[in-house]
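> I need the structure of the sequence given here:
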Amino acid sequence: MARQGKLVLPNLDGMDFVPVEIEAPVPSAQPLPTPSTGTIDVINGDVTVRFDASTPAARIAEIARALAT
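The predicted structure follows:
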């Protein structure tokens, strides 16, 4: 039948569809932030910039980008 250009569908007689049920997500406990001890060094040639480990990644990226130009 498919070779004749007709749509071939499986026999669905007696098949029932079950509605989908989705459970509400269970709130998960957020991990406590661990206090950072230490430093992060960004080195470019003769220039070294030392950050506290709690410095946001976006700020470190800004300064690293500025050092690269």
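> For the rest of this, base every contact and every neighbour count on C-alpha atoms.
Will do.
> wait, residue 64 sits on residue 42?
Yes. In this structure residue 64 lies within contact range of residue 42 using Cα atoms under 8 Å: 6.9 Å.
> Residue 64 belongs to a helix?
Yes. Assigned with DSSP: H, G, I helix; E, B strand; the rest coil, residue 64 falls within a helix.
> this one as well, want them side by side:
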Amino acid sequence: MARQGKLVLPNLDGMDFVPVEIEASVPVAKPSPVISSGTIDLIKGDVNVRLDAATPRARIAEIVRALAT
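Next up, the predicted model:
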């Protein structure tokens, strides 16, 4: 039938649908931020970039993209 351009549907006789039940959300404790005085090393081949651990994620991403090119 599909070769003739007709829509083929599965046989749904006797099939029932179950109503969706949603439970109230439970508050989740947020993890406390980790404060570190360490460093982050980005290594690509012979290039080693050492950054302070407090460097913003956006800046680290920019440097990683620059190293990838």
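> tm score of chain vs chain?
Overlay of the two chains. TM-score (TM-score structural alignment, normalised by the length of the first structure): 0.54; 58 aligned residues with a Cα RMSD of 3.1 Å.
> ok so, going back, list the residues that contact both of residue 64 and residue 42 of the first structure?
Counting by Cα atoms under 8 Å, 6 or more residues apart in numbering, no residue touches both residue 64 of the first structure and residue 42.
> buried stuff in stretch 56-69 of the first structure?
Across stretch 56-69 of the first structure, burial judged by 16 or more other Cα atoms under 10 Å covers residue 60.
> Give me the residues contacting it.
42, 44, 51.
> now these in a markdown table, with secondary structure?
Output for the contacts of stretch 56-69 of the first structure, formatted as a markdown table (three-state DSSP):
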| residue | secondary structure |
| --- | --- |
| 42 | strand |
| 44 | strand |
| 51 | strand |
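> When you filter these down to buried only, what's left?
The neighbour count (16+ other Cα under 10 Å) marks residue 42 as buried among these.
> and which of the contacts of stretch 56-69 of the first structure is nearest to residue 30 of the first structure?
Checking the contacts of stretch 56-69 of the first structure against residue 30 of the first structure with Cα to Cα, the nearest one is residue 51 at 26.0 Å.
> residue contacts, the closest one?
With contact taken as Cα under 8 Å, 6+ apart, residue 51 of the first structure is in contact with 39-42, 60.
> could you measure it against residue 40 of the first structure, distance?
In this view, residue 51 of the first structure and residue 40 of the first structure are 5 Å apart by Cα to Cα, to the nearest Å.
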